[in-house]
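# Have a look at this prediction, sequence included:
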Amino acid sequence: MHNLRDSLLGPSPRGTPHLTTSEDFRIDQEDIRQCMARGEFKEIRGAAFSNRTWITTSRYCELGDGVDSLEVYIHSMWYMYYQLGRNISYETPDHEGLILDIVRIQGMGPLTRPVRGNYGVDIARTAEGILWNDLPFLATDMTSFWNSDFPTMSGTHRLNFATFLAKLASTRVGKDRLCQIALILFRNLFEERQGLRSGEESDDEDPKRSMHQLEIFHLLPAAVAWLRHTGHNLVLLSEVYWNDCPSIISKGGEKFIESELGRRSPTGFSPWRYIYWLKRLHEIQEEAKEAKEELLEEYATDAIEYMVSTVMQRNSEILRAYQNGGDDLHQEKHLFCRKSLLKSEATENEDSNDSKDGAK
């Protein structure tokens, strides 16, 4: 009764879920983890795609249960996909299959049922959108898993999970909200005072490791995965200054805020922030080369290539931001790609002049 009272009198009135205690969630997640430890990937994937969607759909459409009472099954489903995404190798077809599953789940909606009155239908609306069109709680839950578990993961699991999220974000499900995780990652990697690598420590799972203890060698492979699989989306979001996420996520890191580019940029994605990330990658590349960290240098080189080639291929507004950024930006020694960017402007102007001459 108290749970119902608190739910109805809260700022966002809602019903009570079928399972309400944190202990229920804990037991469900522990069962899923044990299944994963036994290697029952196929069974968990089947339960996520078939069982959880069937229970949710059947209870709403056939039995008439309130949509708030079904949230526990939705959260359980996303936890299953989280565990699958981090445990299945990103290089396998099964990893790609997880992305297809979620796109297909989106295609199952919207859920509707007849009203008790004479007109209209009820649509399954949650606090985060319609089932299944909006994939409610997907971005929120994945962001929570990232913040809580990403630092403690092994390097293998971290790369699997980052690649899973990047591939999924590339489909633009959930109105691009998964890309808020890229903001968190890039802030930690590029905008905070991160060291390259402090020692020869392993990148095994460490339950005691916090986000602040992560170094560049922990984070850079995940960033490369995002730039490889979601590069076009990140450019597009930067062009439109996307900021549809909580301020604690969209805010810039300390080094970025103090920089000239940071002073030009609002929170969230922006052309200036994209250019800053590119600048930091050149700095990391240079630092890795001096430290003879060949793998990190290779990662930085790949990331730079993904970023530059994408803006060039799209003839992005980021190019115009750079070209109009002033002499200080053009002379920045750590933007080694500046000649290519300015060359693009010169080529564009030549083409424009040729067109005018031809018209005459």
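Looks like it arrived, so ask away.
# switch to C-alpha atoms for all contacts and neighbour counts from now on
Noted.
# so where do the strands sit in the protein?
With DSSP state E as the criterion, the chain has strands at 112-114, 121-123, 125-126, 129-130.
# ok, and what's touching stretch 257-270?
Residues outside stretch 257-270 that contact it (Cα atoms under 8 Å, 6 or more residues apart in numbering) are 183, 234, 237-245, 247, 249-252, 256, 271-273, 275-276.
# Pull out the buried members of these.
Buried members of those, scored by 16 or more other Cα atoms under 10 Å, are 183, 234, 237-239, 241-243, 245, 249-252, 256, 271-273, 275-276.
# which one of the strands of the chain is the most hemmed in?
Most buried of those, by mean neighbour count (mean count of other Cα atoms under 10 Å): strand 125-126, with a mean of 18.
# can you list the residues that contact it?
Under the criterion Cα under 8 Å, 6+ apart, residues 67-68, 131, 136 lie in contact with strand 125-126.
# re the thing from before, now the strands of the chain as JSON lines including distance to residue 267?
Shown next, in JSON lines, are these (distance: least, Cα to Cα, whole Å):
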{"stretch": "strand 112-114", "distance to residue 267": "38"}
{"stretch": "strand 121-123", "distance to residue 267": "34"}
{"stretch": "strand 125-126", "distance to residue 267": "28"}
{"stretch": "strand 129-130", "distance to residue 267": "24"}
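# out of these, nearest to residue 357?
Residue 357 lies closest, by Cα to Cα, to one member of those: strand 129-130, at 54.0 Å.
# what distance separates the closest one from the centre of its chain?
With Cα atoms, centre = their mean, to the nearest Å as the basis, strand 129-130 stands 20 Å off its chain's centre.
# Stretch 347-355 too?
Taking Cα atoms, centre = their mean, one finds stretch 347-355 lying 38 Å from the centre of the chain it belongs to.
# try stretch 122-142
Distance of stretch 122-142 from its chain centroid, counting by Cα atoms, centre = their mean, is 17 Å.
# likewise stretch 55-72?
So, by Cα atoms, centre = their mean, the centroid of stretch 55-72 is 28 Å from its chain's centroid.
# Do me a favour and get the end-to-end distance for that stretch?
Start-to-end span of stretch 55-72 (Cα to Cα, to the nearest Å) is 11 Å.
# What are the buried residues along that stretch?
By neighbour count on 16+ other Cα under 10 Å, the buried set for stretch 55-72 is 56-57, 60-61, 66-72.
# need the helices for the stretch 201-350 of the chain, in chain order.
For the stretch 201-350 of the chain, the helices defined by DSSP state H, counting those that start in this stretch occupy 216-239, 247-250, 254-258, 260-264, 271-290, 294-314, 317-323, 327-330, 338-359.
# export these to a markdown table and tack on distance to residue 118?
Below are those laid out as a markdown table (distance: least, Cα to Cα, whole Å):
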| stretch | distance to residue 118 |
| --- | --- |
| helix 216-239 | 44 |
| helix 247-250 | 44 |
| helix 254-258 | 57 |
| helix 260-264 | 56 |
| helix 271-290 | 52 |
| helix 294-314 | 52 |
| helix 317-323 | 52 |
| helix 327-330 | 65 |
| helix 338-359 | 62 |
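# and the comparison structure, right after this:
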Amino acid sequence: MSCSPENEKLNWTMWSETFRNSIDDEAQFTDDHEDNFCRIIPIISQHIHLVTREYAARSYPLSDIEVHLHDIWYACIQAGRHIWGSTAEPNTLVVALASLKVTGPLLRPSQRLPDSGDAKESVTFSDNREFWSDLPLFAGSLVDEFTHRFHQPDYGAGYCFNLATFVGRLLSVGIFDGPAICVLSLFRETLEVSHPLSETDEDAEQIEASAAKRIPTFEDRLYTLGETIRLARTSLVILVSNRATTDKIDYTDFPQLSSLGELALKAGIDPSSTLGYSRERWNFWIQRLEELQKSEIENIQIQARGCLGEMREPAEDTALLL
């Protein structure tokens, strides 16, 4: 006996909740083990294989596959958030996603012509992206994480570092759709929004808190930005020079991530002509880091100098911003 549409939808919802709960348990396992071994990555690989098989079967509607895709991207984001970003382990997942893009776009049996035998067609998902070449629904999931959670004070300094550097790694292998605007928001929040440079009383109270969960200080933000720049490298110059043709996100839909911050506006950058990456904005970031390099706080000096070096070297090597 077949399930009613209502019961089938309920089954998918229950399966999704169970899957995400298991991912949360694995994320906690990753936090609890000093070797930072993450068991989420093998789970992601298994479900990518499952979803690929479902996509190729005529009996699975795209709406059901989208449920699985959302869960896979949830798992990827949790892995990126919990695997320590200073280790090489995130590279395993980054390489897997880059390789996945190369397999697409995949065709599936025609739904429009069910009696057409071997006829196959390419379809797009609800976000107008193809399978797997566009990593459908991934950009939206990642942007949602940065829009509603990442920049909140209680997200955790260590988790911010981990996810930001994971996204920087994604940029480095040419995955721009989603990661690009997320890294832009990191520049915006760190260099275009005013923050106290010195430690506040609230920061001091968190000394005993774990690095992963404490509220990030400005030094934390600057260090995270520097490591993200180091990992993204030439990809940032490609974005600033407007050569990233695979970035499909409409930045106007996410002003909280892409619009100019207060310091950039005070510097006279025209908000009507600058939304997203631009040479004018890049130059402002350089100027802001040069100012921070003169800070009385030694760690901020060091981190600002590191950011400047990581930005200038690929720009000079490629000559894309001349």
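Arrived safely, thanks for sending. As the structure is a prediction and not an experimental result, all values here were calculated from the model.
# Compare the strands of structure 1 and give me the one nearest residue 282 of structure 1.
Residue 282 of structure 1 sits nearest to strand 129-130 of all the strands of structure 1, at 40.3 Å, using Cα to Cα.
# Which residues does the closest one contact?
Outside strand 129-130 of structure 1, the residues that touch it by Cα under 8 Å, 6+ apart are 109-111, 123-124, 135-136.
# Export those as a markdown table, with columns for distance to residue 4 of structure 1.
As requested, the contacts of strand 129-130 of structure 1 are exported to a markdown table (distance: Cα to Cα, whole Å):
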| residue | distance to residue 4 of structure 1 |
| --- | --- |
| 109 | 28 |
| 110 | 27 |
| 111 | 24 |
| 123 | 22 |
| 124 | 20 |
| 135 | 25 |
| 136 | 22 |
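# Taking these, please make a PyMOL selection of just the buried ones.
In PyMOL, a selection of the buried entries from the contacts of strand 129-130 of structure 1 looks like this (16+ other Cα under 10 Å):
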select buried, resi 109+111+123+124+135+136
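# which one of the contacts of strand 129-130 of structure 1 is nearest residue 16 of structure 1?
Distances from residue 16 of structure 1 to those, taken by Cα to Cα, are shortest for residue 124, at 15.1 Å.
# residues contacting that closest one?
Residues near residue 124 of structure 1 by Cα under 8 Å, 6+ apart: 60, 67, 110-112, 130-131.
# Same check on residue 231 of structure 1?
306-307, 310.
# So which of these is surrounded by the most neighbours?
The most neighbours of any of the contacts of residue 231 of structure 1, using other Cα atoms under 10 Å, belong to residue 307, which has 22 neighbours.
# Test my guess that it contacts residue 227.
Yes - counting by Cα atoms under 8 Å, residue 307 of structure 1 sits close enough to residue 227 to count as a contact (6.8 Å).
# that older thread, can you put the buried residues of stretch 55-72 of structure 1 in a markdown table and add distance to residue 302 of structure 1?
Shown next, in a markdown table, are the buried residues of stretch 55-72 of structure 1 (distance: Cα to Cα, whole Å):
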| residue | distance to residue 302 of structure 1 |
| --- | --- |
| 56 | 43 |
| 57 | 44 |
| 60 | 47 |
| 61 | 49 |
| 66 | 49 |
| 67 | 45 |
| 68 | 45 |
| 69 | 46 |
| 70 | 43 |
| 71 | 41 |
| 72 | 41 |
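# Inside helices: which ones of those?
Among the buried residues of stretch 55-72 of structure 1, the members falling in helices (DSSP state H) are 56-57, 71-72.
# quick one: which of the contacts of residue 124 of structure 1 is nearest to residue 90 of structure 1?
Residue 90 of structure 1 has its nearest neighbour among the contacts of residue 124 of structure 1 in residue 131, at 27.9 Å by Cα to Cα.
# Might one say that the closest one is in contact with residue 107?
No - applying Cα under 8 Å as the test, residue 131 of structure 1 and residue 107 come out as separate, 9.8 Å apart.
# And these two? Which one has more around it.
When residue 131 of structure 1 and residue 107 are compared for neighbours, residue 131 comes out ahead with 25 against 14, by other Cα under 10 Å.
# most residues in a single helix of structure 2, which one?
Longest helix in structure 2 by number of residues, with DSSP H as the criterion: helix 5-32.
# Which other helices and strands does it contact?
Using 3 or more Cα pairs under 8 Å, 6 or more residues apart in numbering; DSSP states H and E, the elements in contact with helix 5-32 of structure 2 are helix 40-55, helix 62-82.
# mind redoing it with 6 Å?
Helix 5-32 of structure 2 sits against no helix or strand, with contacts defined as 3 or more Cα pairs under 6 Å, 6 or more residues apart in numbering; DSSP states H and E.
# in it, what counts as buried?
So, applying 16+ other Cα under 10 Å, buried residues of helix 5-32 of structure 2: 16, 19-20, 23-24, 26-27, 29-31.
# And stretch 169-182 of structure 1, by the same measure?
Buried residues in stretch 169-182 of structure 1, defined by neighbour count with 16+ other Cα under 10 Å: 169-171, 173-174, 176-182.
# Now go through the residues you listed and say which are in helices.
Taking DSSP H as the definition of helices, these contribute 169-170, 180-182.
# got CSV for the residues you listed, with distance to residue 3 of structure 1 too?
Formatted as CSV, these follow (distance: Cα to Cα, whole Å):
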residue, distance to residue 3 of structure 1
169, 35
170, 39
180, 31
181, 31
182, 35
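# re the thing from before, ok now the longest helix of structure 2, how far from the chain's centre?
The chain centre lies 21 Å from the centre of helix 5-32 of structure 2; the measure is Cα atoms, centre = their mean.
# between it and helix 40-55, how big is the angle?
Here helix 5-32 of structure 2 runs at an angle of 160 degrees relative to helix 40-55 (axes from the mean of the first three to the mean of the last three Cα atoms, to 10 degrees).
# Near residue 261 of structure 2, how many residues? Count them for me, please.
Using other Cα under 10 Å, residue 261 of structure 2 has 20 neighbouring residues.
# Residue 52 of structure 1 too?
Per other Cα under 10 Å, the neighbour tally for residue 52 of structure 1 reads 21.
# list the contacts for it?
If a contact means Cα atoms under 6 Å, 6 or more residues apart in numbering, then residue 52 of structure 1 has residue 73 as its contacts.
# so how far is residue 215 of structure 1 from it?
38 Å.
# Same question for residue 310 of structure 1.
Using Cα to Cα, we find residue 310 of structure 1 at a distance of 26 Å from residue 215 of structure 1.
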